[in-house]
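Peer 1: Sequence first, then the predicted structure, then my questions.
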Amino acid sequence: MLRWIVLIILIFLLDFYAFQVVRTLTKSFWVYLIYWMLSVVVIVNFTYYYYNFVRGESFTHGHGYAVAFLFTLFLPKLFLVLFMFGEDLVRSISYLIQKLTKDSAHFNGRREFVSKLALGIAAIPFASFLYGITRGKYNFQVINHQLFFEDLPEAFDGYKITHISDIHSGSLESKEAIAEGVELVNKQESDLILFTGDIVNSKAEEMIGWLSVFDKFKAKDGKFSVLGNHDYGYYAYGGDIELNKSNQMEMEAVHERIGFDLLLNESRRIEKNGQHINIVGVENWGASRHFPKRGSLIDATKNIGTDEFNILLSHDPSHFDYKEMELNTDDINNHDIVIDETNVINFEKEIQLTLAGHTHGMQFGIELPFLGIKWSPVKYRYPKWAGMYKEKGKYLNVNRGFGYLAFPGRVGIWPEITVIELKKGAKAT
């Protein structure tokens, strides 16, 4: 309870500071009333949803919009605070100069120009969040890659793969908009559709109303999938082994209902003109201690030789190159921790291409490829957070996600459909 009180007090202190911009520009009582009424309603709404959050209940749309309203209203106010702090710093220095020089030319009041400038700049994130909540989350982007491999079987030269990830059906709202995204996937006419996990937020039942939408995915040679950290039921059922097991059985049935072959530390062979490649799928495995680590490359590749072409589906991109981890006794005794796992780039069998998701690009950031700008706060947690990476001759694609979680929108990081064309050619270096 105390932390909520402290948080609310801090928010109102920042809000009062930002309010000085409004006071500089108008003396209208009604403007003041609207300003504070909006603040109070948003804070009370957010506090209600999160103070009363019960583990075991799905993350609702109400929770999502409580986050959205808070971010939309208060992030722009942080810009106002920064401007006001900068101006107050200048005013303080000016005041000292005035006292030392006895020069009355320095200003004493807050300048209207600075307040207008601050308000104009704050309007940019405000408008961006509004767009992200209403349209940005459905602004599906098709991103194309052409990758060359010396060891790709010739029969697969020009083979197309569509990679999607992180549907999070429990957050979705507009079936019409999502159906358009599904249709856009199908328009790519790829040979395979590969999905890298997190089809729900916490419970398999979240997919019930969406089965008729997502069973429309089409691919010539099949659809394959793996589970993500949200698919095991931990966010709803905690450590309840029986409920988690029941949830996973339902989850496996969901993937079957929509026509996906769910790979649980398994591989499938795709044959073409007497040659083949392998689709390898591991259960969730990543560097974080907070998520299940059931993935095993050893089990998933037990039927694969040493000189074959392999595409790996692994939900968490940190699996690709994670550094050695310290495991305590509880970890070693935990049935959800696979302790003999190694990272992908050092695995004994060749994994030419790894597909992952998980990060969502944090659903917030700035990407301007023509200026070489690519940034999101999530990069400080996941160095490989979006797009195509190459290390030790092996590729990793991190999909930005098809859906969204927690914040019901996307700002600058749009939902992604990745199309990868495999080409026979010089080996990656």
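Peer 2: On my side now, so go ahead.
Peer 1: can we go C-alpha only for contacts and neighbour counts from here?
Peer 2: OK.
Peer 1: count of neighbours near residue 368?
Peer 2: Residue 368 has 10 neighbours, counted by other CA atoms under 10 Å.
Peer 1: wait, isn't it in contact with residue 412?
Peer 2: No: counting by CA atoms under 8 Å, residue 412 is not a contact partner of residue 368; they are 9.3 Å apart.
Peer 1: Any chance you could list residues touching both of the two?
Peer 2: Residues touching both residue 368 and residue 412 (CA atoms under 8 Å, 6 or more residues apart in numbering): none.
Peer 1: so who does residue 55 touch?
Peer 2: 235-238.
Peer 1: Using ChimeraX, define a selection of the buried residues within these.
Peer 2: Those of the contacts of residue 55 that count as buried under 16 or more other CA atoms under 10 Å are selected in ChimeraX with:
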select :235,236,237
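Peer 1: out of the contacts of residue 55, which one sits closest to residue 364?
Peer 2: residue 235 (22.8 Å; CA to CA).
Peer 1: and the nearest residue to residue 157 once chain neighbours are set aside, which of the three is it?
Peer 2: Using CA to CA, 6 or more residues apart in numbering and skipping residues adjacent in sequence, the residue nearest residue 157 is residue 423, 4.7 Å away. Using DSSP: H, G, I helix; E, B strand; the rest coil, the structure places residue 423 in strand.
Peer 1: Against that first model, consider the following:
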Amino acid sequence: MLRWIIFLVVFIIIDLYAFQAFKTVTKNNWLHGLYWLITTLVIANFVFHYYGFNRRDGFSHAHAFAFGFLVALIVPKIVMLAIMLSEDIFRLPQALFRYFTEGETAKGNYFASRRQFISKMALGIAAIPLASIIYGIYKGKYNYKVFKYTLHFEDLPEAFDGYKITQISDIHSGSFDNIDKVKYGVELINEQQSDVILFTGDIVNNITEELVPYKTVFNKLKAKDGVFSVLGNHDYGDYVYWDSDEAKHKNLEDLKTLQKEMGFDLLLNESRYLEKNGQKIALVGVENWGAGGFKKAGDLKQAAAGIKKDDFKILMSHDPSHWEKEVINDDYHYHLTLSGHTHGMQFGIEIPGWFKWSPVKWRYKYWAGIYKEMGKYINVNRGFGYLAFPGRVGIWPEITVIELKKTTNNA
């Protein structure tokens, strides 16, 4: 209860400042009433869906949109709050000066009136994130982008020079609301004509049934050397309430079976060899391993038990914190690790090849794109789907294409 009181108090403070900007620009009482009506409805809808909400009970589309509408409401108002507060930094010293110099002659009105220019500027700037969030909810979540990288390795087997990998991650099928858009994304994946397709976890939000309507969509994924997958933290059903441990176990087994029926080769702390012209590279897949309270079912030693130390190795591990905490310092040299999990927070600013920023960088050191440490690479895929917030702003759904190239010491 206390957290809801704090939430409402903070929101009231934000709203009072935002409303000051609004009423400075217009004196129309009907518009003032509309402002408060929309605000009240959005907050009431959010409280209705989240008061007493237990994550283990499941997360519906209604929950997602209640959260999305709140974000669309509150972010522009925070922008206005920042601008109005900055004006108050100058108004406060002026008010104090008038208090001590004019005294009673000021008749108690020591604060100078808000400038209409500042209020208009606040509303204009706030309109930018508002439009971006609305676009992200209705269009951005299916705005698939193909990111292409070429990585060079001295010890890559010659037969795999030019080998192409398509990586996708974080499908979160329970969040989708437009199957035709998802079909388009699958067609775009196949258009890359890669040698292999690798999926790095979180195919559902919570339960296997979410994936059933999309079985005939994702079973269309095709690559010469197959489609391989691993589990992410959401795939275990840990975030919903189950009547029994047996029901939870059955859900996971059903998910494994469904992936097999879709043509996915699910790697559960195990490995496969990809062969070409008599040469081979090792593909290693671990179950989820994540720092910060996430499930640690991944067992890197077990997964690599069937391969040799000097093999060229590609590791599939859902959470990039695994690479940071365990993989990068492992005795086995994992040339390339493929992860997902972060979604790039589904929010940020990115100019490919030039600049990228998201608040998620404060939680994950490796959060989107290619990184290289100690002669090893990791790609953190931004995710094919979305979760919680029903959209994407600036950080678009991703299809990664990585081409492996062999170099020499003189290259």
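Peer 2: Now that the structure is in, tell me what you want to look at. Just so it is clear, the structure is predicted and the values come from calculations on it, not from any experiment.
Peer 1: Give me the TM-score for these two chains.
Peer 2: The TM-score (TM-score structural alignment, normalised by the length of the second structure) is 0.95; 406 aligned residues with a CA RMSD of 2.0 Å.
Peer 1: any idea how far the alignment partner in the second structure of the residue nearest to residue 157 of the first structure lies from residue 23 of the second structure?
Peer 2: In the second structure, residue 423 of the first structure lines up with residue 405, judged by TM-score structural alignment. Residue 405 of the second structure sits 61 Å away from residue 23 of the second structure, going by CA to CA, to the nearest Å.
Peer 1: Looking at these two, which has the bigger crowd around it?
Peer 2: Shown here are residue 405 of the second structure and residue 23; by other CA under 10 Å, residue 405 has more neighbours (19 against 16).
Peer 1: Just give the number of residues close to residue 304 of the second structure.
Peer 2: 22.
Peer 1: For the aligned partner of residue 207 of the first structure in the second structure, grab the count of nearby residues.
Peer 2: Matched to the second structure by TM-score structural alignment, residue 207 of the first structure sits across from residue 211. Using other CA under 10 Å, residue 211 of the second structure has 22 other residues around it.
Peer 1: Let me see the ranges of the helices in the second structure.
Peer 2: 2-25, 29-50, 61-101, 116-138, 179-191, 215-218, 245-261, 300-303, 320-325 (DSSP state H).
Peer 1: ok, the nearest residue to residue 206 of the first structure once chain neighbours are set aside - contacts?
Peer 2: Closest residue to residue 206 of the first structure apart from its sequence neighbours, by CA to CA, 6+ apart: residue 170 at 5.1 Å. Each residue near residue 170 of the first structure by CA under 8 Å, 6+ apart is listed here: 58-60, 200-202, 206-207.
Peer 1: Pipe the residues you listed into CSV and attach distance to residue 353 of the first structure per row.
Peer 2: Formatted as CSV, those follow (distance: CA to CA, whole Å):
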residue, distance to residue 353 of the first structure
58, 34
59, 33
60, 36
200, 25
201, 27
202, 28
206, 31
207, 29
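Peer 1: Can you select the buried ones among these for me in PyMOL?
Peer 2: The PyMOL command for the buried members of those (criterion: 16+ other CA under 10 Å) is given here:
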select buried, resi 58+59+200+201+202+206+207
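Peer 1: if you look at the contacts of residue 170 of the first structure, which of them are in strands?
Peer 2: Among those, DSSP state E puts none in strands.
Peer 1: And the contacts of residue 170 of the first structure, which is closest to residue 43 of the first structure?
Peer 2: residue 60 (17.6 Å).
Peer 1: Now for the equivalent of residue 184 of the first structure over in the second structure: which residues touch it?
Peer 2: Here residue 184 of the first structure is matched to residue 188 in the second structure, going by TM-score structural alignment. The contact partners of residue 188 of the second structure, by CA under 8 Å, 6+ apart, come to none.
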